[in-house]
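A.B. asks: fold the following and give me the result.
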Amino acid sequence: MRIILLGPPGAGKGTQAVRLVERLGIPQLSTGDMLRAAVAAGTPVGLKAKAVMDRGDLVSDDIVVGIIADRIEEADAKKGFILDGFPRTVAQAEAFDSMLAEKGLKLDAVVEFKVDENALVERIVKRAKETEARGEQVRKDDNPEVFKTRLDAYRTQTAPLSAYYQGKGMLKTVDGMEPIDDVTVAVKEILGR
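C.D. replies: Have a look, this model is predicted:
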């Protein structure tokens, strides 16, 4: 099963992705992790990415899609994968769709987590306090001001993906403000497993 999870930062995509990995036995693919692994492995696309990053530039959509194309060929991703954090733009989605089509593959589901953005800020503050209480390092992006900047970026760059996938008849939504277990049940119903 090939799945994309959409929604603003703090919507619960990561939490649900972990549960999907456990239930479906497919990997969650992080573009950041894949980039670092491709660079470390010295793959052709990894070497291209390294050259770009060494210059301090952002890696192009073509390179990111190339890294994903290589990654989904690995044995653990043959039965499917979960993408959370990619695509970030409609251009990336179009490039990703083309790459999948070239491989004779298609997405099975695009699940969007609908949330109240004001409540998200409260959720992030709570998450930071709980992390601190456990004596763990608080994520840099769990600062309310940093979070609001990320939310703005999501709104302008990534939110248009909803219309893109809706237009393809693929978008399914869940209420990301519900308790975690209820969201898990809703995602399970959408995926049929």
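
A.B. asks: alpha carbons only for contacts and neighbour counts from here, please
C.D. replies: Fine.

A.B. asks: go through stretch 92-109 and flag the buried ones.
C.D. replies: Within stretch 92-109, the residues scored as buried using 16 or more other Cα atoms under 10 Å are 92-93, 95-97, 99-100, 106-107, 109.

A.B. asks: compare with the first, here's sequence two:
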Amino acid sequence: MLNLVLFGPPGAGKGTQSQKLIARYNLVHLSTGDLLRAQIAQGTELGLRAKKLMDEGLLVPDEVVIGMIGSALKDNKQAAGFIFDGFPRTVPQAESLDRLLAEHETKVSCMVALEVAEEELVKRLLERGKTSGRPDDQNEDKIRKRVTVYNTETAQVAGYYAQQQKFHALNGIGAIEDIFGQICGILDQHAAAAPASSKQATDEVKA
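C.D. replies: The predicted model follows:
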């Protein structure tokens, strides 16, 4: 099973690469934001708890987010693997994710971070803001704050996965297909090092 932690600051092209990776490897995309919205819409126990906290202006605690990811894992038992989008953001979250995946007899294969200079990100997001309708894509100060938060969070988690020899940084500027090819190369490398059963499943998906 291939489990990719995909990181990249806002505007790095993470969404574009996620869709291509999903199509190639038959992965399930897990975005914590999407999971939260889905659980709230479904009125689940976790969703109701999260909504109450959010309505009070409080952060959703890690155990709630991990619980939602656990539910998603159970709902997609036949998946060839998962893309964790923007999660984990802290070392405690990474440790919790490792424990959760171990309960499902799998683990994080690797973490890939798309690196793009701040000025390029600001340029991309301001351009995106002309059509996205998102207020946070139209305010340069907010964009720079988002990038700063991302860089601070990623530095911690990158170190965690680097100790496990799972961290890879890629230049997020260039042709989409070239960047995609580099990510695939990293995933294929980790798949080749996986147990035979996992490697066979991955080969079948790619075939």
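
A.B. asks: quick revisit: closest to Ala163 of structure 1 among the buried residues of stretch 92-109 of structure 1?
C.D. replies: Closest approach between the buried residues of stretch 92-109 of structure 1 and Ala163 of structure 1, by Cα to Cα: Ala93, at 11.7 Å.

A.B. asks: that closest one and Gly85 touch, don't they?
C.D. replies: No - using Cα atoms under 8 Å, Ala93 of structure 1 is not in contact with Gly85, being 11.5 Å away.

A.B. asks: the residue nearest the centre of structure 1: what's its closest spatial neighbour, skipping adjacent residues?
C.D. replies: Nearest to the mean C-alpha position of structure 1, counting by Cα atoms, centre = their mean, stands Asp84 at 1.4 Å. Spatially, and ignoring its direct neighbours in sequence, Asp84 of structure 1 is nearest to Leu5 (5.1 Å; Cα to Cα, 6 or more residues apart in numbering).

A.B. asks: shouldn't that neighbour be in contact with Arg88?
C.D. replies: No - in this structure, Leu5 of structure 1 is not within contact of Arg88 by Cα under 8 Å, at 10.9 Å.

A.B. asks: of those two, give the one with the bigger neighbour count.
C.D. replies: Neighbours were counted for Leu5 of structure 1 and for Arg88 using other Cα atoms under 10 Å; Leu5 has more, 23 against 18.

A.B. asks: can you confirm Arg89 of structure 2 is in a strand?
C.D. replies: No - according to DSSP: H, G, I helix; E, B strand; the rest coil, Arg89 of structure 2 belongs to no strand; its state is coil.

A.B. asks: how near is the residue mapped onto Pro135 of structure 2 from structure 1 to Ala128 of structure 1?
C.D. replies: Using TM-score structural alignment as the criterion, the counterpart of Pro135 of structure 2 in structure 1 is Lys140. Noted for Lys140 of structure 1: a distance of 9 Å to Ala128 of structure 1, by Cα to Cα, to the nearest Å.

A.B. asks: the two: who's more crowded?
C.D. replies: Neighbour count, other Cα under 10 Å: between Lys140 of structure 1 and Ala128, Ala128 has more, with 20 against 10.

A.B. asks: for the host helix or strand of the more buried one, packing partners?
C.D. replies: Per DSSP states H and E: Ala128 of structure 1 is located in helix 117-133. For helix 117-133 of structure 1, the packing partners by 3 or more Cα pairs under 8 Å, 6 or more residues apart in numbering; DSSP states H and E come out as helix 144-153.
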